[in-house]
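Trainee: Kindly return the folded structure for what I paste below:
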Amino acid sequence: GFKGNAYYYPWSSYNYAAKKGTQNTKLYTQSSYLNGGYVGSGKVITSGHTADYTVPNVIAYDITATNLSYSNSGLCETAQCSGNWGFHMTGYIIPPTTGNYTISLGYVDDLGILNLGAGKFLSGNCCGNFDITGDISGTNTVQSIWSSSGPTGTNQITAYLYAGVSYPVEVFHVNRGALGAITLTYKDPSGVVSSNFGGIVYHYNDLD
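Mentor: Okay, the predicted model is just below:
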């Protein structure tokens, strides 16, 4: 499966007395944030520390997952809900069968970026070629931002992959607050669609 880190996405401003924040609706598309700024100080947030809720930080390192799709609907219904987070997950696609594979971001709230065979794989700058206009340059193969009518930009790619060959892949996602979701699936050469990447994506520990 995938392996990576989870990050805290900051409020634009925060009232500590009222315990309410204002969503930061701009930071997550800015190059300074996407080019590694999402890591913040690099220190993990702990329950006993005094937090500055207006700066990025780390929630957890070295998390693993085979399914990156989720929705917090029903758990996070208010505008002040602490759904401010994101993740950067990496791995290697090693197809069991040669043929066309389609990877899709069926839904994203608020930002999803996927690189396949990317030159920036495993670097701090996961998203340097992201363009909010929907244009794709360089290595950002799939990128999409939430809109009321559905995902914008390019949210699907089909690639001919060879069985047994390792293809670097990374997924970057941000929910800027309140409701959040992402739906990531792949369709194999036989036409089967799945959100479980356990039998096709591996990380270093899997390959040892």
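Trainee: Please make it C-alpha for all contacts and neighbour counts, starting now.
Mentor: OK.
Trainee: In the longest strand seen in the chain, which residues are buried?
Mentor: In the chain, taking DSSP state E as the definition, the longest strand is strand 99-109. Across strand 99-109, burial judged by 16 or more other CA atoms under 10 Å covers 99, 100, 101, 102, 103, 104, 105, 107, 108, 109.
Trainee: Please apply the same query to stretch 81-99.
Mentor: Those would be 82-95, 99, for stretch 81-99 by 16+ other CA under 10 Å.
Trainee: Show me the helices in the protein, by range?
Mentor: 31-34, 204-207 (DSSP state H).
Trainee: most neighbours per residue, which of those helices?
Mentor: helix 31-34 (a mean of 17; mean count of other CA atoms under 10 Å).
Trainee: packing partners for that one?
Mentor: Contacts defined by 3 or more CA pairs under 8 Å, 6 or more residues apart in numbering; DSSP states H and E place helix 31-34 against no helix or strand at all.
Trainee: now it, how far from the centre of its chain.
Mentor: Computed by CA atoms, centre = their mean, to the nearest Å, the chain-centroid distance of helix 31-34 equals 14 Å.
Trainee: related to what we said a few turns ago, now the buried residues of strand 99-109 in CSV, please, with extra columns for distance to residue 78.
Mentor: Shown next, in CSV, are the buried residues of strand 99-109 (distance: CA to CA, whole Å):
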residue, distance to residue 78
99, 44
100, 41
101, 38
102, 35
103, 32
104, 29
105, 25
107, 20
108, 19
109, 15
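Trainee: Out of these, the closest to residue 59 would be?
Mentor: Taking CA to CA as the measure, residue 59 lies nearest residue 109 of these, at 19.1 Å.
Trainee: mind listing what residue 119 touches?
Mentor: By CA atoms under 8 Å, 6 or more residues apart in numbering, the residues touching residue 119 are residue 139.
Trainee: And the strands in the protein?
Mentor: Using DSSP E, strands in the chain cover 2-8, 13-15, 20-22, 57-65, 70-71, 85-93, 99-109, 111-116, 142-145, 156-161, 167-175, 181-187, 193-194, 201-202.
Trainee: Would you mind giving those as a markdown table with distance to residue 41 added?
Mentor: Shown next, in a markdown table, are the strands of the chain (distance: least, CA to CA, whole Å):
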| stretch | distance to residue 41 |
| --- | --- |
| strand 2-8 | 11 |
| strand 13-15 | 19 |
| strand 20-22 | 21 |
| strand 57-65 | 6 |
| strand 70-71 | 27 |
| strand 85-93 | 15 |
| strand 99-109 | 25 |
| strand 111-116 | 22 |
| strand 142-145 | 26 |
| strand 156-161 | 33 |
| strand 167-175 | 18 |
| strand 181-187 | 26 |
| strand 193-194 | 36 |
| strand 201-202 | 28 |
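Trainee: Let's compare: structure for the following, please.
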Amino acid sequence: MIGPIPVLFQLLLVLLVRVSHAAQVDGGAILGCNPSQVTKGFSVSYYSLPLTKTGSCWNPVYSQDSYLHGGYETFGNGKLGSSSGVTNVSFYTGTKGFSSCGTVNALLPPNWNYDKPISLSNFSMLLTGYFLPPVTGTYSLDVAYVDDLAYINVGAGSAFNCCQVASSSSNPGPFILQTKWPDTSSSVKIDLVAGYYYPIRFFFTNRNYAGGLKFYFTSPDGVQHTTWDDYIFSATDGDRCDIKPESSTSYWTRSDSSTYTVVSTYTNTKGDLTTGQVVVEEIPTTYTVSTTTTQQWTGTETVTSTSLFTTTGTDGLATVNTL
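Mentor: Coordinates of the predicted model:
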């Protein structure tokens, strides 16, 4: 009778993957802030946009990238004035007294909290504020009417940096919504987390003749809010007030690392299920390409199978083993 035959292991050493370089990427999440003190309403700055003396009279600079990214601050007569506490973002000049190529100086409606006449026929204005969503969910930003142009940014680093409006709002990121005459309305849906203050940057221009604006939002329950009372705030600039997100680490088989931010649901340190910002770091694994084990047996056929298992080395890296 043949006794037990010992197992023979043939181990093939393979490849160790190390970090060759790091890649910093953005997962596309809209990020919020945590200002210590806030006051109600948008802050608004008003800017000069002179007519031209040739062609169609309106100045084509109003929709150029250089103008939208800070050029408005010094164009023409520059900044005309500012107001605060604005929660009703709507007005319409009507057409009475307006004519093509004519400048009309008049007052904005009282909801703009600005008591000085401006050239309503041709001007720009920048609205900045922090939107505080009451519930987590999908919100719609609705430009219900615009004549002539509206550009919108939302989120920290896109609209402006947290608690640093003055130094960063003139250089916004990609616009998430833009509407330009002859289009007069548009909307965009965004996912927001309750309790976070989300920066909003809204740029408006009336290039010539009569103008108007209606800017609303629709909450996750489908209700459209025609004013921003109790939802939009301003804060004093100072040190950055970004919300510190949670973090998560995972492994992948690429040779580079990647860090990005997402909005996700997770269990916090108190054991509560929470939705919020999460920084995800994906780092390379150390992995074994192949390990072969040969075992003799008393059967009459040869059998081959493959399985995977993971171990963690002393360096903290995961090793994916193919057996």
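Trainee: sorry, back to before: with the second structure overlaid, how far apart is the longest strand of the first structure on average?
Mentor: In the superposition against the second structure, strand 99-109 of the first structure averages 1.2 Å from its aligned positions (mean CA distance after the TM-score superposition for the first structure).
Trainee: Residue range in the second structure corresponding to that strand, please.
Mentor: Aligned using TM-score structural alignment, strand 99-109 of the first structure spans residues 137-147 in the second structure.
Trainee: List the contacts of that stretch.
Mentor: Residues contacting stretch 137-147 of the second structure (CA under 8 Å, 6+ apart): 150, 179-181, 184-193, 205-206, 210-220.
Trainee: Residue 155 of the first structure: what's it in contact with?
Mentor: Counting by CA under 8 Å, 6+ apart, residue 155 of the first structure has contacts 104, 105, 106, 142, 143, 144.
Trainee: again, 6 Å this time
Mentor: Counting by CA atoms under 6 Å, 6 or more residues apart in numbering, residue 155 of the first structure makes contact with 104, 105, 142, 143, 144.
Trainee: Could you dump those residues into JSON lines with distance to residue 127 of the first structure added?
Mentor: Compiled in JSON lines, these are given as follows (distance: CA to CA, whole Å):
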{"residue": "104", "distance to residue 127 of the first structure": "18"}
{"residue": "105", "distance to residue 127 of the first structure": "16"}
{"residue": "142", "distance to residue 127 of the first structure": "11"}
{"residue": "143", "distance to residue 127 of the first structure": "9"}
{"residue": "144", "distance to residue 127 of the first structure": "12"}
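Trainee: just these now: which is nearest residue 12 of the first structure?
Mentor: Checking the contacts of residue 155 of the first structure one by one against residue 12 of the first structure (CA to CA), the nearest turns out to be residue 144, at 22.0 Å.
Trainee: corresponding residue for the closest one in the second structure?
Mentor: Match for residue 144 of the first structure (TM-score structural alignment): residue 179.
Trainee: For its match, which residues are in contact?
Mentor: 149, 150.
Trainee: ok, it to residue 146 of the second structure distance?
Mentor: Note on residue 179 of the second structure: its distance to residue 146 of the second structure, by CA to CA, to the nearest Å, is 7 Å.
Trainee: now residue 69 of the second structure
Mentor: 20 Å.
Trainee: neighbours around the aligned partner of residue 221 of the second structure in the first structure, how many?
Mentor: Counting by TM-score structural alignment, residue 221 of the second structure lines up with residue 190 in the first structure. Around residue 190 of the first structure there are 10 other residues, counting by other CA atoms under 10 Å.
Trainee: ok, now which ones touch the alignment partner in the first structure of residue 85 of the second structure?
Mentor: In the first structure, residue 85 of the second structure lines up with residue 64, judged by TM-score structural alignment. Residues in contact with residue 64 of the first structure (CA under 6 Å, 6+ apart) are 2, 3.
Trainee: ditto for residue 218 of the second structure
Mentor: For residue 218 of the second structure, counting by CA under 6 Å, 6+ apart, the contacting residues are 139, 140, 224, 225.
Trainee: Looking at the first structure, which of those hold up?
Mentor: Contacts conserved in the first structure for the contacts of residue 218 of the second structure, counting by both residues aligned by TM-score structural alignment, their matches' CA atoms under 6 Å: 139, 140, 224.
Trainee: can I get these in TSV with distance to residue 247 of the second structure?
Mentor: Shown next, in TSV, are these (distance: CA to CA, whole Å):
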residue	distance to residue 247 of the second structure
139	25
140	28
224	35
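Trainee: quick one: which of these is nearest residue 64 of the second structure?
Mentor: residue 140 (26.3 Å).
Trainee: In CSV: the helices of the first structure, plus distance to residue 24 of the first structure.
Mentor: Formatted as CSV, the helices of the first structure follow (distance: least, CA to CA, whole Å):
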stretch, distance to residue 24 of the first structure
helix 31-34, 12
helix 204-207, 35
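Trainee: Select, out of those, the one closest to residue 126 of the first structure.
Mentor: The nearest among those, by CA to CA, is helix 31-34 at 6.9 Å.
Trainee: Over which residues of the second structure does the closest one lie when aligned?
Mentor: Using TM-score structural alignment, helix 31-34 of the first structure pairs with 65-68 in the second structure.
Trainee: what do we get in the first structure for residue 233 of the second structure?
Mentor: Looks like residue 233 of the second structure aligns to residue 202 there (TM-score structural alignment).
Trainee: got the contact list for its match?
Mentor: Per CA under 6 Å, 6+ apart, neighbours of residue 202 of the first structure: 1, 91, 92.
Trainee: Tell me, how many residues neighbour residue 3 of the first structure?
Mentor: Residue 3 of the first structure has 22 nearby residues by other CA under 10 Å.
Trainee: And it, what's its match in the second structure?
Mentor: By TM-score structural alignment, residue 3 of the first structure lines up with residue 43.
Trainee: how much space between that match and residue 278 of the second structure?
Mentor: From residue 43 of the second structure to residue 278 of the second structure the distance is 30 Å (CA to CA).
Trainee: same thing with residue 257 of the second structure?
Mentor: Counting by CA to CA - residue 257 of the second structure and residue 278 of the second structure are separated by 17 Å.
Trainee: can you check residue 138 of the second structure too?
Mentor: 18 Å.
Trainee: ditto for residue 121 of the second structure
Mentor: Taking CA to CA, one finds residue 121 of the second structure at 46 Å from residue 278 of the second structure.
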